[in-house]
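Trainee: Got a predicted structure plus its sequence, pasted below:
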Amino acid sequence: MTSSDTLPTPAAAGTAQPKPAIPQDPADRRRWFALAIVMTAAFMDLVDVTIVNIAIPSITRDTGASFTSIQWITAGYALAFAAGLITGGRLGDIHGRKRLFLIGIGGFTIASALCGFAVNPEMLVASRILQGGMAALMVPQVLSIVHATFPAHERGKVFGLFGAIVGLGAVSGPLLGALLTEWNLFGLEWRPIFLINLPVGIAGLVLGRKFITESRAPRALRLDLTGVALVTLGLLMLLYPLTRGRELGWPLWGHLSMAASLLVFAVLVVFERGKASRDGSPLIELSLFRVKSFAAGTVVQLTFGIALGIFFLVWTLYLQMGLGWSALKAGTTGIPFSVAVSCAAGISVQKLVPRFGRKVLQAGALLMVAGLLLYIGEAGRYGQGISPWQMALPLVVMGVGMGLIVAPLTDTVLSGVPKEHSGSASGLINTFQQMGTALGLGLVSVVFFGAVGDRLPPEEMRAAFVDAFQQSLWWVAGVLTVIFLVMFALPARPQTHPQGGEDATVPTRAGGDASPARAQSDMAPARAQGDASPKEPVQAG
């Protein structure tokens, strides 16, 4: 694969022309069209996660979904995405990022249609799992395509645009979900939250074929299918019994499955270590965990994902099922939180972290704990009579805290990672966060639904939801306290990377989507395991 396979070059090799060839101008126009297409796809994925939570009560009323089905509507997507993220990126390296992007966005669109026309909870859960799997093919290609299309000196501008998309997705997801649910378009109730992806996906598929230029890693390694199978098996053995355990009375096989999942992960470690020695193409680069800051960072991402996975689902259930609010009222209640996240994220990266380093992230964890304690107090004081403005202060405090964490976290963790492994490390960090999110959604059955109970009379159910919400917040506060302590293992001051350079990182995902670091994973596949980008010189050896 030569550079001409990805972008038109200036004058042909061997000529004396000092100026770029005329075809450069059309290439410039094409790459900005390509950027708009992949950013739209990224926005569609960002919104799709948050838009579902707000529609859960409507889905429950219409389909009769059980508590377990509710969990799997969200956890199934997160699990499929986490399990397929690294695999999707590697497939893009091997078979072409444009090809995998088009397959992913096409499959995502089909899965969205299946979700929108689901006739029962089981079909909806299966369609959501398919949707998460297709997102795992689509999302990793987004910034890999950007990385292959734009020169290093322009990537800072591009990453800034991506940050704007992240903030917009955080604010618009819950609100758009609320509006679509409240409008009840064509009598379809909650279904338009999925069907809205159809015209966007079809347009992305058609325009992507025309404007996106194909690229792949010149030295892409073989796909580690055994590693993929072990990761997926271990996650399912851990999360499936955790999600269904309470409903089934915590059977013995569930405990055995969760215990055996640890054995599967141990086998994965042994296998990946051996594969690295045999052919240098493991799915997971284990040597990265020898870096203290990286090892601590993966723990932070895992536990942060658990906290967010618990909070955002129980918060939605509390607002709509516990307080009886409409989807629109619940959606607008979250706006102060999302705005606070976006504002704090920008300030933390540009002003605070360069001066105070790790302390900014730790302050963010403490602020989130403070916001949770305020929320617990407000919920207990006002009960079912609480109003949105009485929630504003706790949500703003929590949002500021989250913004201080999500934006600089990945760059802080990567500061001690060798340059040649920065892409692979980014993907691993995001994968651990997604695993944490899925684990947190599974734990909802323990910390929330276990407190609600199954057979309460309707008049007592709302009060039970309010009490269960308060108990869940204590769990989240405890997890964030652990995060604060683990952050002491992070470097005091992260190394500064050149803007737009090879080690530059991108804004992280913020807001109510429980996915604060996914943006980093998009870059990861392009450079994992030392693969050279088609836009960068290939290093010898």
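Mentor: Done, it's in.

Trainee: switch to C-alpha atoms for all contacts and neighbour counts from now on
Mentor: Fine.

Trainee: which of the residues in the helix or strand containing Pro394 are buried?
Mentor: For Pro394, the host element (DSSP states H and E) is helix 388-406. Going by neighbour count (16 or more other C-alpha atoms under 10 Å), the buried part of helix 388-406 is 391-406.

Trainee: Please compare the first structure with the one that follows:
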Amino acid sequence: MAISSEQAPSVETEVTRDERAADTPTGKDTQTGADTPTGAAPDPKRWMALLVLLVAAFMDMLDGTIANVAAPAIQHGIGGGYSVIQWVLVGYQLSFALMLILGGRLGDIHGRKKVFLIGVAGFTLASLGAGLAQEPWQLVASRMVQGAFAGIMVPQILAIIHVTFSAKERAGAFAMYGGVSGIAAAVGMGAGGPLAEWDLFGLDWRLIFLINIPVGILGLIYAPRVIRESKAPHALKLDVRGVALATVGLLMLIFPLLQGRELGWPVWGFVSMALSIPVLAGFVLWQKRKIALDGSPLIELALFKIRSFSSGLGVNLAFYIGIGMFNIGWTIYMQVGLGWSPMRAGLTSLPFCIGAFLTSSMAMVVLVPKFGRKVLQAGAGVTIAGALTFLWAAGHYGSGISSWNLVVPMLLVGLGFGLIAAPLPQIVISEVPVKDAGSASGVVHTNGQLGFAIGGALVSVVFFAGLAGNTGTAIDDQSAQLRKDLVASAQLTPGEVDATVTAYRQCAVDRVQEKDPSAVPASCAAPALRSEKAAPVLATYAKDATGTSFARSLQTTLWVFGGVVVVAFLLMLAIPRQMRLEAPEEEDASPAEDAGTAPAARVS
């Protein structure tokens, strides 16, 4: 393994290793997977390296969510239609998801540190391009490039943590990673609004991208100094055909999920998703053949025989389907249904942030070693309790709900999120061979992205499918009192009242069916709605009807969200009961006696 002069003081040379190996018990080198003395000194710069990795993870997660909140400001500033903003958001997610598996394997082949630096550099330059964009197409292109380099960068983070830390320390490192990821997502939701509204330095929405520049530069300066290079111990070749099959299959599956509602769920979308199955099946068959040909598949299929890996992926997928539904559902409810500003909606998410921080900081270090998978199950229970509390609050307070009414629900969901999100990455790859750490990390992140995409698609079906009906019902419930107020306050005749109420109902129903929240349907220009006397009355009733109808749709979404978390809870039963986080003294230590317990991860 090549070692730079900067790393030399803290890394033993291969000659030294060979000399010591002659009379020292051997284990597995956490850097290369090759035999090395179990007494080898740990990398003294590993905690500084972790700091750099966590900052990169925070930057990626922040950028993935902050743009969602600031989307209205971006659309106003850059111009273009609603489709432009959709591509600013979807383009990032799509390119990110498609690059994750390839990015992970590139790290195994060419060196995780090297590929990580390439990812950081590309992400930083793409952020600069997004911040300086003058035309909509420039912003969309920059976001897609940004997502692609994030897909190269992110898999290296889990892989480097996996190969840099000993088993005893790895739990703490992964706990920090899980906590940072969750907090970054929540901070993104909370910071997007203020950054766009405050217009700091006159940069408006551009600051949400330009803020990555100094962070990226610092990462490029310090990462080479503190991160030790690692790669697969045996020379691997890039599986080009596997890359093509995986990319095409995932594109056929994920793109229709991300764009389904905006495109009106066209038939070709369902055909594409159906055809993705044989394409991905062909990918699996090719991986089997590739293993037989040269042992260099894009994904090592043997990983799926590891119980903690396969069962952990199942939990990860189900959990992030639910979280995707929750994040998108409550954001739409607050900003569109209640008309809250991005800043207020973001600040309302602070209890989620606090809850995630409190539990993720101790879940992996303290709780999982003692209670095993019960920690995940407890997290699922707390999350469900939060969803039920949110459901009650939305129904009880209706359109008059306040941020304070949502403190407890958001806190509970955040607490549950931290208990699950922090341990999951460590659990999924705890027993993965070091040589496949990058590839496994790519699979984990792709799995999570797929979950988010499915969750978003379910929101389109569950939330929006019933919205028009809920709006009509809410207005029908108002009808009797509305008619009285139009006569008393607006002094309309009975005939004018009938025409006004009918036009008002049609306008409200048509408006919620628009894909672009800012679009005004033609029915809203009806002559009956132009009365200056009726307008104030209708505005008050419209606000109440919108809040009520969105609350009902959110309640339906929360029921489904709770059901998905229940599925995740049941899948958790397949995870080994206990995760032994410290490697045994001898390499041939016997596996756990309990049939429900997996063998310990082989780490020195």
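Mentor: Yes, it's here. As the structure is a prediction and not an experimental result, all values here were calculated from the model.

Trainee: sorry, back to before: equivalent range in structure 2 for the helix holding Pro394 of structure 1?
Mentor: Using TM-score structural alignment, helix 388-406 of structure 1 lines up with residues 403-421 of structure 2.

Trainee: quick one on the thing from earlier: mean deviation, the following helix or strand past the helix holding Pro394 of structure 1 versus structure 2?
Mentor: Once the chain leaves helix 388-406 of structure 1, the next helix or strand it forms, by DSSP H and E, is helix 409-414. Here the mean offset of helix 409-414 of structure 1 against structure 2 after fitting is 4.0 Å, by mean C-alpha distance after the TM-score superposition for structure 1.

Trainee: Give the buried residues for the one helix or strand Val158 of structure 1 maps to.
Mentor: In this structure, Val158 of structure 1 is located in helix 152-183 according to DSSP H and E. Within helix 152-183 of structure 1, the residues that count as buried by 16+ other C-alpha under 10 Å are 152, 155-156, 158-159, 161-163, 165-182.

Trainee: can you check stretch 377-395 of structure 2 too?
Mentor: For stretch 377-395 of structure 2, by 16+ other C-alpha under 10 Å, it's 377-391, 393-394.

Trainee: Please apply the same query to stretch 416-427 of structure 1.
Mentor: Buried residues in stretch 416-427 of structure 1, counted by 16+ other C-alpha under 10 Å: 416-417, 420-427.

Trainee: and the helix ranked longest in structure 1, what does it pack onto?
Mentor: In structure 1, ranked by residue count with DSSP state H as the criterion, the top helix is helix 24-63. Applying 3 or more C-alpha pairs under 8 Å, 6 or more residues apart in numbering; DSSP states H and E, one finds that helix 24-63 of structure 1 contacts helix 67-95, helix 121-149, helix 152-183, helix 192-195, helix 197-211, helix 292-317, helix 327-333.

Trainee: would TSV of those with distance to Gly383 of structure 1 be doable?
Mentor: Formatted as TSV, these follow (distance: least, C-alpha to C-alpha, whole Å):
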stretch	distance to Gly383 of structure 1
helix 67-95	23
helix 121-149	31
helix 152-183	23
helix 192-195	31
helix 197-211	37
helix 292-317	14
helix 327-333	16
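
Trainee: Please, where are all the helices along the stretch 451-600 of structure 2?
Mentor: 467-488, 494-512, 534-571 (DSSP state H, counting those that start in this stretch).

Trainee: Tell me which of those helices lies nearest to Asn68 of structure 2.
Mentor: Asn68 of structure 2 lies closest, by C-alpha to C-alpha, to one member of the helices of the stretch 451-600 of structure 2: helix 534-571, at 18.4 Å.

Trainee: counting contacts, what elements does the closest one pack onto?
Mentor: helix 307-332, helix 374-397, helix 437-465, helix 467-488.

Trainee: and these, which is most packed in?
Mentor: Highest mean neighbour count of those: helix 437-465, a mean of 25 (counted as mean count of other C-alpha atoms under 10 Å).

Trainee: how many degrees apart are it and helix 534-571 in direction?
Mentor: 140 degrees (axes from the mean of the first three to the mean of the last three C-alpha atoms, to 10 degrees).

Trainee: and Trp250 of structure 1, which of the helices and strands packed on helix 24-63 of structure 1 is closest to it?
Mentor: Nearest to Trp250 of structure 1 among the helices and strands packed on helix 24-63 of structure 1 is helix 67-95; the distance by C-alpha to C-alpha comes to 13.6 Å.

Trainee: so how far is Thr109 of structure 1 from Thr412 of structure 1?
Mentor: Noted for Thr412 of structure 1: a distance of 35 Å to Thr109 of structure 1, by C-alpha to C-alpha, to the nearest Å.

Trainee: Mind reading off the mean deviation between the helix holding Val158 of structure 1 and structure 2?
Mentor: Looks like 4.6 Å for helix 152-183 of structure 1 (mean C-alpha distance after the TM-score superposition for structure 1).

Trainee: For that helix, name the packing helices and strands.
Mentor: Under the contact criterion of 3+ C-alpha pairs under 8 Å, 6+ apart, helix 152-183 of structure 1 touches helix 24-63, helix 121-149, helix 192-195, helix 327-333, helix 335-347.

Trainee: related to what we said a few turns ago, mind checking how far the longest helix of structure 1 is from the chain centre?
Mentor: What separates the centre of helix 24-63 of structure 1 from the centre of its chain is 13 Å, taken as C-alpha atoms, centre = their mean, to the nearest Å.

Trainee: Buried ones in it, by neighbour count?
Mentor: Going by 16+ other C-alpha under 10 Å, helix 24-63 of structure 1 has these buried residues: 27, 30-60.

Trainee: With stretch 342-356 of structure 1 instead?
Mentor: 342, 344-346, 348-349, 352-354.

Trainee: Quick one: end-to-end length of stretch 284-294 of structure 1, please.
Mentor: By C-alpha to C-alpha, one end of stretch 284-294 of structure 1 lies 14 Å from the other end.
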